[in-house]
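**Q** got a predicted structure plus its sequence, pasted below:
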Amino acid sequence: MPDMTDRQAFSGLTVLDFSQGVAGPHATTLLALHGADVIKIEPLEGDWGRGLGKIEGDHCAHSVAFNRGKRSLALDLKAPDAIAAVNKIAAKAAVVVESFRPGVITRLGFGYEAIKKINPSVIYCSVSGFGQTGPYSKRPTVDGLIQAFSGMMVMNRLPDGTPWRQGMIAVDVTTGLYTFQALSTAILRQFRFGEGCHIDSSLMRAAAAWQGAKLMEWVHTEGNPQPLYMPAGSYKTSNGYIMLSAMRPHHFRKMFELIGRPDVAADPDLQTHENRIKNAPKIVKALNETMPARTTEEWIALLQPNEVFCERVSNYEDYLAHPHVKETGAVDWIKQDGFASMPIANIAGLPPAREDPARHHAPHVGEHSRAILGELGYSAAEIDAMVAKKAIVVPSLPARAAE
């Protein structure tokens, strides 16, 4: 049981979390990191999100990242004993989150109307691909398909025009952020006015919200959005890539003078914002010809002191090792069962992970089943009987919490 003297924003709130994968779990782990007691309801085999990428035991990097701070209760949602236990949690939960395909949670007996009868002020949040209504509501989907559906892949197209998928599950992560925002304001309304609600959160709508300005731009330009300014992009150097950005006229001229291309700086076709965009191929050609002559570090040493915006294109290893990242405490390293130390990117508004590493522990499948049922009033014998009937799963050995 979490410490009720904890002064985090959501301390003392119980969250019943049926969600799996990334979007819903991301939202609920943010609630947990802000103090809520998030009880993760998992099937007997565990959340399918535990199998995204390389697996260590019953975790992968994604399941650690998006389930920190929760407690796991693994059970069979069709078993009468398990149903009774979940209803006891639902009756006291401030928030319930689910991410089944629309209609499934209702058939299981835990839909909004059913929970509302036993908990009138509950905040109930459904996270899905296309939302709870509409012709695509029951259409199966994943992050990459929503990137395609929402226009994101076209916005992120390659120079030759090929639509391109983001290399991470960008829509799922973004949906988690928008869902956390919606839950946070709903919790405040619940606190102030005693009112609950049903939040319909979807990957489709989150992808559009994230690209809101691009949607407007598409209409404003009649489907022909232009670059925001030129030059802006990454260019090959002798040992890697450099990102360049020169929006203002004096930055443009200074950059090309410094790199030894005064001809481009003085080109009459490139002296206004509109002309630089119109004649972008000229700029790109000049940079592709010139930048490979030196290393990224040499260019940065030349350009940055003269207030030309540029940065090395780094990989994650570069980022984690960077002295600025280290000195500002942007990342802490936390031990998670089955893994070497894992980098935890600290979130604005939360204490650094190093100050409370136990809060960043991601539970094993059913790690807290016994403890949670005990808090609900079940005896050890009753819990053992539920284990024997395969209504719940408990770890064979006590899991070691984060140190």
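**A** Structure received. Predicted model only: the values in this text are computed from it and were never measured.

**Q** okay, CA-based contacts and neighbour counts for the rest of this
**A** Will do.

**Q** excluding chain neighbours, what is closest to the residue nearest the centre of the chain?
**A** For the chain, the residue nearest the mean C-alpha position is residue 173 (2.4 Å; Cα atoms, centre = their mean). The shortest distance from residue 173 to any non-neighbouring residue, by Cα to Cα, 6 or more residues apart in numbering, is to residue 23 (5.7 Å).

**Q** and if you look at residue 243?
**A** residue 234 (4.2 Å).

**Q** go on, residue 33?
**A** In space, and not counting its chain neighbours, residue 33 is closest to residue 69: 6.0 Å by Cα to Cα, 6+ apart.

**Q** how many neighbours does the one you found have?
**A** By other Cα atoms under 10 Å, 27 other residues sit near residue 69.

**Q** try this one next to it:
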Amino acid sequence: MQAKDNEPLLAGLRVLDLSQGIAGPYCGAILQQQGAEVIKVEPPGGDWARNMGIERDGFSAVVLAYNAGKSGLCVDAGVDAGRAVLQRVAQQVDIVIQNFRPGVVDRLGIGYETLASLNERLVYVSISGFGPDGPFADMPATDNVLQAMSGMMHANRGATGVPQKVGLYLADIAAAVYASQLACAALYRRSITGRGRHIQLSLLEACAAIQSSNILDAVFSSGLSPARSATAPGGVFRVSDGFITLATLNNGMFTRLCNVIGATHLLQDERFGSNQSRLAHAELLNEQVAVQLRGECLAHWLPGLKAADILHAAVGNYQDLLANTQVSHAGIFGEVRNAGLAALPRARHPGCPRSAAAESAPRIGEHTAKVLAGFGFTAREVGELVASRVVRVSEHAGK
């Protein structure tokens, strides 16, 4: 019974990942980390994300993070024979993922209507920037565009009031998480009806959804500037050797904070007697707390804040995260290990069991022959497809 309980949740599921970039590939990566077999399809020129940021030996950090553990299949979908290959594979998978602009996959003969007619159990996931139709449907959509349009940059404005991009691909990441959940929900519905479903979602929807409380707060404020924080004191404060973040949820926590930082005089000020009154005077209160904190170092403040059960953390970087003892204890990171590259940390999907086995991201067409054989293509058929350049086999295949 124990062995069965440890079986990956999506073991036996097959996914055809036609997507490029971040949102679609990360959706596929989430399913892969839960046990699905994911086939990463790339055109002969490769996923455009291979050239995002620093590129080493044909890989970027984005490709490594969101494609490790997948099998690589390279197909030229711009020719009839390439489309036929993808249609044949799609007949035997459970999920297809694509994140092209509306209409592109239909023109390529691999849209939902075409593939669903070949496989009625298919769950087809379409991720777009703004949705399948409407005045913005054909606009190019990138993470920074969606962060700006959705109010996310405004919510993240700095002390000077200048809007700032959140320092990660949050729009894409949010869309990927929602897409993977919807795909699994569609699989549940399929288990009842026997039929698949076309799942359609946009980065714009995802950005709105993750900001629901912020948007409601803006409406509650009746045109006034909404509170930058739900409690006060709170925020990021400078100490002598770095930064620390604090939050106080109630009067008890505020009292304990004042005791720890040596600011009991604040407890006598009626302006700070409740959360609502503290919020009304948040700027003044935060200035008072900042004065108390800046004269000492992290090592001075952290033990007392922990002992007093106050919400706090030192503001660290990614190296600090990787060295964190709780992170190590929980096995939050596995490894991506590609030939020619040093072993790199990759966060496992939350809730999935840790694994000691290192995974690698595929090169363009690295597993083409193996993948096609697994879908019933004969060696002769594969050879003909390779010879006619319909599919591509990496020079690293089999190594």
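**A** Looks like it arrived, so ask away. Remember, predicted model here, so these are calculated numbers, not experimental data.

**Q** measure the residue nearest to residue 173 of the first structure to residue 285 of the first structure for me?
**A** 41 Å (Cα to Cα, to the nearest Å).

**Q** got it, and residue 38 of the first structure?
**A** 54 Å.

**Q** neighbour-wise, which of the two wins?
**A** Neighbours were counted for residue 38 of the first structure and for residue 285 using other Cα under 10 Å; residue 38 has more, 27 against 10.

**Q** assumed the more buried one was part of a strand.
**A** Yes. Judged by DSSP: H, G, I helix; E, B strand; the rest coil, residue 38 of the first structure forms part of a strand.

**Q** what is the equivalent residue in the second structure for it?
**A** In the second structure, residue 38 of the first structure lines up with residue 38, judged by TM-score structural alignment.

**Q** for the closest residue to that match other than its chain neighbours, grab the count of nearby residues.
**A** Closest residue to residue 38 of the second structure apart from its sequence neighbours, by Cα to Cα, 6+ apart: residue 15 at 4.6 Å. By the criterion of other Cα under 10 Å, residue 15 of the second structure has 26 neighbours.

**Q** name the SS class of residue 15 of the second structure, please.
**A** Note that with three-state DSSP, the state of residue 15 of the second structure is strand.

**Q** ok, now the one 4 residues further on?
**A** Classification of residue 19 of the second structure into helix, strand or coil gives coil, according to three-state DSSP.

**Q** how many neighbours does it have?
**A** 23.

**Q** any idea how far residue 205 of the second structure is from the closest residue to it other than its chain neighbours?
**A** In space, and not counting its chain neighbours, residue 19 of the second structure is closest to residue 98: 4.4 Å by Cα to Cα, 6+ apart. Distance, residue 98 of the second structure to residue 205 of the second structure, by Cα to Cα: 17 Å.

**Q** could you pull up the contacting residues of the residue nearest to residue 173 of the first structure?
**A** 127, 172, 173, 174, 175, 176, 203 (Cα atoms under 8 Å, 6 or more residues apart in numbering).

**Q** and of those, the nearest to residue 320 of the first structure?
**A** residue 173 (20.5 Å; Cα to Cα).

**Q** so what corresponds to residue 286 of the first structure in the second structure?
**A** With TM-score structural alignment as the criterion, residue 286 of the first structure matches residue 288.

**Q** pretty sure that match sits in a strand.
**A** No. Residue 288 of the second structure is assigned helix when assessed by three-state DSSP, not a strand.

**Q** re earlier: how many other residues sit next to the residue nearest to residue 243 of the first structure?
**A** Neighbour number of residue 234 of the first structure under other Cα under 10 Å is 19.

**Q** have a look at how far, on average, the helix or strand hosting residue 206 of the first structure is from the second structure.
**A** Counting by DSSP states H and E, the element that carries residue 206 of the first structure is helix 203-210. Helix 203-210 of the first structure, aligned to the second structure and superposed, deviates on average by 0.6 Å (mean Cα distance after the TM-score superposition for the first structure).

**Q** go ahead and name everything in contact with the helix or strand following that helix.
**A** Later in the chain than helix 203-210 of the first structure, the nearest helix or strand by DSSP H and E is helix 212-220. With Cα under 8 Å, 6+ apart as the test, helix 212-220 of the first structure has contacts from 208, 224, 225.

**Q** tabulate those residues in a markdown table, adding columns for neighbour count and distance to residue 137 of the first structure.
**A** Output for the contacts of helix 212-220 of the first structure, formatted as a markdown table (neighbours: other Cα atoms under 10 Å; distance: Cα to Cα, whole Å):
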| residue | neighbour count | distance to residue 137 of the first structure |
| --- | --- | --- |
| 208 | 19 | 16 |
| 224 | 10 | 30 |
| 225 | 15 | 30 |
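
**Q** fine, thanks again, bye for now.
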